[in-house]
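K.L.:
sequence and computational prediction follow.
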Amino acid sequence: MTEAGRNGARIPLSGLGLFLRSFLFFWTDPERNFRRCRRGQYLGLIRLMNEFGFVYDDEDRRFYFSQYGQDKFVAEHLFPGMRNGVFVDVGAYDGVTLSNSCFFEREMGWTGLCVEPIPDVFRELVSNRPGSVCENVCVSNVEGELEFARVEGVEALSGIADRMDRRHRRRIEGEGGRVEMMRLPSLRLQTLLDRHGIDRIHFLSIDTEGAELDVIQSLDFERTRVDVVCVENNSGERNVRRHLKRNGLAYLLTLGDLDDLYVRAGR
């Protein structure tokens, strides 16, 4: 037996062979093998990759920021060594804490768009991410103003009020957060992309505490090419997967039981 994972989960040594095979799976013929993923082949192998590794060691924490190793996995296995890519981070918070995009800006020279609706958190974002374009709005498929629930003391759990499900509200209560209702401006994601001339996104990260489907529906995939999507899926929303599949993005795996990764075959 060998140790693996943040919680010391044990995996038989026979799994190591499968783990090593997984690298060949990705590197030998990515386009063909991602198509095989879409047909449901090798899913067990990919899930083993998730269980076996992609957690941070002490050295990693100097560079990576994500909660469950999302940035490390995407960087090492979907965009190995790629510099000067483009990211879009919807629900960027302060740009550093548990950020899925900070590594790409600071270490790989990527540029992109970070979106955070809470005004004082947005000021921290601007300070922390000088290489990004930052927007202080909600993202939804409705433009105008929306009721936004700010969770004081646990701002990362804040979100559009009518998109928070009961489980998320219980989580807020469990964290001891107090909700303050705010009216905040909202724009479609495609509106923001058009504003900044973005028509190709290598890595799209969405963490909006319940409004993820709205964000995805506000993007015109015929006008904007997206290669990889990381979307938080607290509620098990199946329509996110259906919508992305219709637009050429296949489910790859889930990291940390919360964040689903989708990949465009043949990118």
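P.N.:
In hand now; what should we look at?

K.L.:
CA atoms for contacts and neighbours, from now on please.
P.N.:
Will do.

K.L.:
which residues touch residue 136?
P.N.:
Listed by CA atoms under 8 Å, 6 or more residues apart in numbering, the contact set of residue 136 reads 115, 116, 117, 118, 119, 122.

K.L.:
same question, residue 15
P.N.:
With contacts defined as CA under 8 Å, 6+ apart, the neighbours of residue 15 are residue 48.

K.L.:
over to it. Which of the three states is it?
P.N.:
In three-state terms, and counting by DSSP: H, G, I helix; E, B strand; the rest coil, residue 15 is helix.

K.L.:
next: the one 5 residues further on.
P.N.:
Following three-state DSSP, residue 20 is assigned to helix.

K.L.:
neighbours around it, how many?
P.N.:
Counted by other CA atoms under 10 Å, the residues lying close to residue 20 total 12.

K.L.:
take a look at this one as well, against the first:
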Amino acid sequence: MVRVQRLKVNGMAKKFLLLGVALLLAGACGVGAFLGYRAGKAETFHTFIGIEDHSEQRNYAIRYALGLEEFQGITGQDLWVMHSVHPGVTDGFFVDLGSADGVTISNTWALERKGWTGICVDPFPRNMEGRTCQVFAEAVDNVGGRTVQFQDPGSYSGGILEYAGWWVSQETKDNAVEVKTATLSDILRRGNAPSYIHYLNVDIEGAEYMALSEFPFDEYEFGAITIEHNGLEDQRAKIRELLVKNGYRLEWAIRDQDWYVRAGTSGDISATER
């Protein structure tokens, strides 16, 4: 009887041992798959934004896989600014129009972690507690001090109703709220922004052209500008004409994004669309 009980115990121990080994292997595979996914994502983004050196791609991919470097830009805007336009810069200044969430799909969160400072502008900012930038809770327009209807407040697609496009439903229009406008130049002055700003991001749901149309480009210079156009081709063309006139050239056109640099900025490819 004792021998039978011992055999049963030994059998159970072996089963638990095998189960433990299986769980360890599954965990290791899961960790490996997760790290592989992160490395692949990073390498894809670096390729996407024009970093062609394979050793450089691999280095960034490994750092991202291990959690030593993070990015949040939905199409790699932050990576492009950090590694292609301003490589090695740790004291840059940014301005983020339509910053929305301070972390999730933020184009400036990673820059701030690198030591950059700047200004985030959104009439309904959220998740900004861990950010060090100045926050202006205002809607940007070509004229300051106006009271306007703002659709979908607090969301990623919120914006001034009169400039919004096809993506706004009637229900959303009916639930718009009133906000005050400010001009970009006024915000920069109040925020003591430098005359040279390394990066400007503009994502304000149809109001992009109006926000830039009266801007004093002779007072401020931008190293890089990323602008969402939402497929509004007439507005996109007007923005491009405005920026080219003021000394910028299109560097990348990706999905619903146009990315510009100063016309004198060196680069392997100019005005390339992907």
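P.N.:
Yep, it's here. The model shown is predicted, which means the values in this text are computed figures rather than measured ones.

K.L.:
just give the TM-score of the two.
P.N.:
The TM-score (TM-score structural alignment, normalised by the length of structure 1) is 0.70; 211 aligned residues with a CA RMSD of 3.1 Å.

K.L.:
sorry, back to before: what subset of the contacts of residue 136 of structure 1 is buried?
P.N.:
115, 116, 117, 118, 122 (16 or more other CA atoms under 10 Å).

K.L.:
map the second one across to structure 2 for me.
P.N.:
For residue 116 of structure 1, the equivalent position in structure 2 is taken to be residue 122, counting by TM-score structural alignment.

K.L.:
how about the contacts made by its match?
P.N.:
Residues near residue 122 of structure 2 by CA under 8 Å, 6+ apart: 97, 98, 99, 100, 135, 136, 137, 138, 139.

K.L.:
pick the one among those residues closest to residue 61 of structure 2.
P.N.:
The shortest approach to residue 61 of structure 2 among these belongs to residue 99, at 26.1 Å (CA to CA).

K.L.:
how about the equivalent of the closest one over in structure 1, what does it touch?
P.N.:
Per TM-score structural alignment, the equivalent position to residue 99 of structure 2 in structure 1 is residue 92. Contact partners of residue 92 of structure 1, counting by CA under 8 Å, 6+ apart, are 99, 114, 115, 116, 125, 207.

K.L.:
for residue 146 of structure 2, what are its contacts?
P.N.:
Counting by CA under 8 Å, 6+ apart, residue 146 of structure 2 touches 180, 181, 182.

K.L.:
am I right that the first one sits in a strand?
P.N.:
This points to residue 180 of structure 2. Yes. Using three-state DSSP, the secondary structure at residue 180 of structure 2 is a strand.

K.L.:
re the thing from before, any chance of JSON lines for the contacts of residue 146 of structure 2, columns neighbour count?
P.N.:
As requested, the contacts of residue 146 of structure 2 are exported to JSON lines (neighbours: other CA atoms under 10 Å):
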{"residue": "180", "neighbour count": "17"}
{"residue": "181", "neighbour count": "20"}
{"residue": "182", "neighbour count": "21"}
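
K.L.:
which of the residues you listed are still contacts in structure 1?
P.N.:
Retained in structure 1 by both residues aligned by TM-score structural alignment, their matches' CA atoms under 8 Å are the following of the contacts of residue 146 of structure 2: 180, 181.

K.L.:
for the residue nearest to the spatial centre of structure 2, what are its contacts?
P.N.:
The centroid of structure 2 falls nearest to residue 107 when counting by CA atoms, centre = their mean (2.2 Å). Contact analysis of residue 107 of structure 2 by CA under 8 Å, 6+ apart lists 72, 73, 74, 76, 77, 78, 96, 99, 201.

K.L.:
same check, this time on residue 181 of structure 1
P.N.:
147, 148, 149, 150, 161.

K.L.:
shared with structure 2, which of the residues you listed?
P.N.:
Under both residues aligned by TM-score structural alignment, their matches' CA under 8 Å, what those keep in structure 2 comes to 148, 149, 150, 161.

K.L.:
farthest-apart pair in those, please.
P.N.:
The most widely separated members of these are 150 and 161, with 8.7 Å between them, by CA to CA.

K.L.:
which one of those two has more residues nearby?
P.N.:
Ranked by neighbour count (other CA under 10 Å), residue 150 of structure 1 and residue 161 place residue 150 first, with 22 against 19.

K.L.:
please identify the buried residues of the one helix or strand the more buried one maps to?
P.N.:
Taking DSSP states H and E as the criterion, residue 150 of structure 1 maps to strand 144-152. Applying a neighbour-count criterion of 16+ other CA under 10 Å, one finds 146, 147, 148, 149, 150, 151 buried in strand 144-152 of structure 1.

K.L.:
got it, and stretch 71-81 of structure 1?
P.N.:
So for stretch 71-81 of structure 1, counting by 16+ other CA under 10 Å, buried means 71, 72, 73, 74, 75, 78.

K.L.:
what does stretch 126-139 of structure 1 give?
P.N.:
126, 129, 131, 132, 134, 135, 136, 137, 138, 139.

K.L.:
contacts only, for the third one.
P.N.:
Right, residue 131 of structure 1. 105, 111, 112.

K.L.:
do that again at 7 Å, thanks
P.N.:
Listed by CA atoms under 7 Å, 6 or more residues apart in numbering, the contact set of residue 131 of structure 1 reads 105, 111.

K.L.:
okay, it and residue 246 of structure 1: tell me how far apart.
P.N.:
33 Å (CA to CA, to the nearest Å).

K.L.:
cool, the fifth one as well?
P.N.:
To residue 246 of structure 1, residue 134 of structure 1 is 29 Å away according to CA to CA.

K.L.:
now the last one
P.N.:
Distance check for residue 139 of structure 1 against residue 246 of structure 1: by CA to CA, it reads 21 Å.

K.L.:
again, but for the second one
P.N.:
Here the distance between residue 129 of structure 1 and residue 246 of structure 1 works out to 33 Å (CA to CA).

K.L.:
what segments of structure 2 are helices?
P.N.:
2-48, 54-65, 77-79, 109-113, 170-174, 184-190, 208-213, 233-245 (DSSP state H).
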